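S.K.: predicted model and sequence below, questions to follow.
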Amino acid sequence: MGMRESASWLAPGRVNLIGEHTDYNDGFVLPLAIEFGCRATVSPGPAGRLRFVSAQENDAVELRVPALQPERVTGWAAYPAGVLWALGLEDLPGLTVTVDSDVPLGAGLSSSAALTCSVAGAANDLLELGLSPRELVTVARKAENGFVGAPTGGMDQLASMLGEAGSVLFCDMRSLDVRPVPFDLDAEGLALLVVDSKAPHQHADGEYAARRRSCERAAHVLGVPALRDVTDLDGALAKLAQDSEGEELVKRARHIVTENARVTDVVALLDAGRVREIGPALTASHASMRDDFEITVPEVDVLVEALLSAGAYGARMTGGGFGGCVIALVDKDTVDAATRAAVAAAASRGFAEPRAFVTSPAAGAHALDGPDAG
């Protein structure tokens, strides 16, 4: 087959405005693509050989095509290798994959989804596979779940691939239906401030798996397919309280059910153009993650309190938890003061100095060259 010389795609990281841990409960999430992203270029290479190069890593990773099997590749290269595996091709040609990402690592901004989605898009173009953006989401998710072995719920890939400038993406994680919802901060004189706590992610994987197990057990006890299906919260909590793990299941389920309701409340406010009014839901989401889902750490709790004290309309941790970033909805002209308040609060507790930046919804993954360059 006649392959062109190369194909390049850019895919963004994401911030989740609200809807945390609801994705694997068939629930609702409201992410936005951010301006940080990963650029991937895929080009033909020597037959039977795959080469992975990252601007962020010293050494290239090389392997033979037959070695493309789950858990045979470790480290960062497992993500792009997983994408090539997830394409499911009978005869994969030799390829070189080069990536360059400015998504902060370990901040919970989905550097991995930016990586897998950009590689999937570029490989699709180079190999002329004709996959739709939806199908590329599936490929990227399969790479993380089936090859790397990371239990992501699919939100990150949807946001990276299908995000739109000026909008958050309302995702139903059961049907995978998505709808852009207007989130034009500039027009409102607002800013979304992202503050990376720099807290190390300790035990995050084991704790994530434990939360997922609790949610599945709660759904089983309640006799529903997923916690998304709970309609009578009080009745559900009373039933869960009878279980041997009652106290824990009550808390975990209460977070998921109330978080889904907060997502739909925020969507209704944004649809009505009442952007400032989403603040209390963001703050309530944080309290629920802190007290019921128990996934926050002192570093992020302190930042949320500081940002609210500095006049934020609402603030919450975003991402899977145990570190990562806090987001705050603030008036544009208070960004500097809010940032100073966050830095001072961290310093007063002896925490690492946080890094703050302002973001607004960016475009999703797109080609960087050729006829469909975006």
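M.R.: That came through, no problem. A quick note: this is a predicted structure, and the numbers were derived from the prediction, not measured.

S.K.: only C-alpha atoms for contact and neighbour calcs from this point on.
M.R.: Will do.

S.K.: what about the helices in the stretch 251-374 of the chain?
M.R.: Per DSSP state H, counting those that start in this stretch, the stretch 251-374 of the chain carries helices over the ranges 279-291, 298-309, 335-348.

S.K.: give the buried residues for the first one.
M.R.: Spelled out, that is helix 279-291. G279, P280, A281, L282, T283, A284, S285, H286, A287, S288, M289, R290 (16 or more other C-alpha atoms under 10 Å).

S.K.: same thing with the longest one?
M.R.: Within helix 335-348, the residues that qualify as buried are V335, A338, T339, A341, A342, V343, A344, A345, A346, counting by 16+ other C-alpha under 10 Å.

S.K.: which residues are in contact with the second one?
M.R.: What that stands for is A338. A306, L307, A310, G311, A312 (C-alpha atoms under 8 Å, 6 or more residues apart in numbering).

S.K.: comparison target below:
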Amino acid sequence: MTACDRAAHAFRTVFDAEPDGLWCAPGRVNLIGEHVDYAGGLCLPMALSQVTAVAVRRRDDGRLRLHSEGFDPVDIDPGTGRVDGWGAYVAGVVWALDPPGFTGVDIAVVSEVPVGAGLSSSAALEAAVALALAELCGLPTDDAGRDALAAVCVCAENDYVGAPTGGMDQQIALRGRGGYALLLDCADGSVDHIPVDLARHGLTLLVVDTGTGHRLVDGRYGERRTAVEDAVSRLSVRSLRDLHAPEDVDSLDDPVLRRRARHVVTEIARVQDAVARLRAGDIRDLGPLLDASHRSLRDDFEVSCLELDTAVDAARSAGALGARMVGGGFGGSVIALCESSRVAQIEGAVTAAAGRHDLPRPRFLHAVPSPGARRC
């Protein structure tokens, strides 16, 4: 049974009615370009086959009623009440979109995207709800419309939920394309679709969920974003995108700010290199770029942790072509570019390494470039 089928079943069970429609949006992995979206940089995410599905029905009393298995239900008037917890991601979209003629909705949620794994379960939920409300209320959902919906979802997460995310996750959730990664220019919002044909080259992009959840609202993510903004101010540039070499940040007296800025500058360069290699069909050459990205995130940006480093090191030692942490950091997931024939061996090595360090047993999934938000 698909996530959409399960959402429809949950809706009928909870609300004793048929939904007006079913929508879903994917989680994501970012091939490369981490912690640069809010710095006007370039990133290269791709949508996963794992989705969050919502079954939605319009109401006529203005209320917002939400159900998701394993979470507390929500029943409020969004015009007079505020939602905390998981429901804030839905209520925030309603608040930020302010859809014309909105008279309330019932929503049942089913998700295949692991929560807290750094695979953007929150953006998947936001995007599915935003697309559903847009279609139900007659708002545009073409490419320009999806760009606008992504901005709505960012506003919901930044200003309603209070998580200072940069916008990459919402863009890929709404604008992903099967078989492609999304090259997103965060300076002007432009996108390009870059083919990623793993199977043709006998490769698998393995995702390792370390089982160590992370929260972007706990302050550390915000501290990194503030540091980047401080570096921009001290360097008197519009954004770190204006810098083109690691030595361009050497004038920063603060060693912490210098490291933070160096990560952003070098990570943007790695994205450009990765795109060139993908366009040339040299997908195996992404491995060293993934390794360099992880070192930069670990040492310069300092957002890695024991669980992530252990998984990266074990995957590399077992034969992965390259590996790095993904997402905001401080827990979550790792990606490893692997020969498909060696996936089982690498999974075993990562599991054994976690056991030696008395860490949670990791879970695995294979990242397949998939479509963005859609009606089921």
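M.R.: Perfect, thanks for sending it. Everything quoted here is computed from the prediction, not taken from an experiment.

S.K.: I'd like the helices of the stretch 251-374 of structure 1 as JSON lines, with distance to L240 of structure 1 appended.
M.R.: Shown next, in JSON lines, are those (distance: least, C-alpha to C-alpha, whole Å):
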{"stretch": "helix 279-291", "distance to L240 of structure 1": "17"}
{"stretch": "helix 298-309", "distance to L240 of structure 1": "28"}
{"stretch": "helix 335-348", "distance to L240 of structure 1": "38"}
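
S.K.: what's the closest of these to R262 of structure 1?
M.R.: helix 279-291 (6.0 Å; C-alpha to C-alpha).

S.K.: what's next to the closest one, contact-wise?
M.R.: 17-19, 251, 255, 259, 262, 265-266, 295-297, 301, 312-317, 329.

S.K.: how far does stretch 46-61 of structure 2 sit from the chain's center?
M.R.: Centre-to-centre, stretch 46-61 of structure 2 and its host chain are 17 Å apart (C-alpha atoms, centre = their mean, to the nearest Å).

S.K.: hang on, the earlier thing: nearest to G273 of structure 1 among the contacts of A338 of structure 1?
M.R.: Closest to G273 of structure 1, out of all of the contacts of A338 of structure 1 and judged by C-alpha to C-alpha, is A312, at 18.3 Å.

S.K.: counterpart of that closest one in structure 2?
M.R.: Correspondence of A312 of structure 1 to structure 2, assessed by TM-score structural alignment: A320.

S.K.: contacting residues around its match?
M.R.: Contacts of A320 of structure 2 by C-alpha under 8 Å, 6+ apart are G287, A336, L337, C338, E339, I346.

S.K.: ok, of the contacts of helix 279-291 of structure 1, which come out buried?
M.R.: 17-19, 251, 255, 259, 262, 266, 295-297, 301, 312-317, 329.

S.K.: can you put the buried residues of helix 335-348 of structure 1 in JSON lines and add distance to R355 of structure 1?
M.R.: Output for the buried residues of helix 335-348 of structure 1, formatted as JSON lines (distance: C-alpha to C-alpha, whole Å):
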{"residue": "V335", "distance to R355 of structure 1": "13"}
{"residue": "A338", "distance to R355 of structure 1": "12"}
{"residue": "T339", "distance to R355 of structure 1": "9"}
{"residue": "A341", "distance to R355 of structure 1": "12"}
{"residue": "A342", "distance to R355 of structure 1": "9"}
{"residue": "V343", "distance to R355 of structure 1": "8"}
{"residue": "A344", "distance to R355 of structure 1": "12"}
{"residue": "A345", "distance to R355 of structure 1": "13"}
{"residue": "A346", "distance to R355 of structure 1": "11"}
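
S.K.: which residues in the stretch 101-250 of structure 1 form strands?
M.R.: Counting by DSSP state E, counting those that start in this stretch, the segments of the stretch 101-250 of structure 1 that form strands are 167-172, 177-182, 190-196.

S.K.: what range in structure 2 matches the second one?
M.R.: Read that as strand 177-182 of structure 1. Taking TM-score structural alignment, strand 177-182 of structure 1 hits residues 190-195 over in structure 2.

S.K.: which SSE is immediately downstream of the lengthiest strand in structure 1?
M.R.: In structure 1, with assignment by DSSP state E, the single longest strand is strand 31-44. For strand 31-44 of structure 1, the succeeding helix or strand toward the C-terminus, using DSSP states H and E, is strand 49-54.

S.K.: where does that next one end up in structure 2?
M.R.: Strand 49-54 of structure 1 maps onto residues 63-68 of structure 2, going by TM-score structural alignment.
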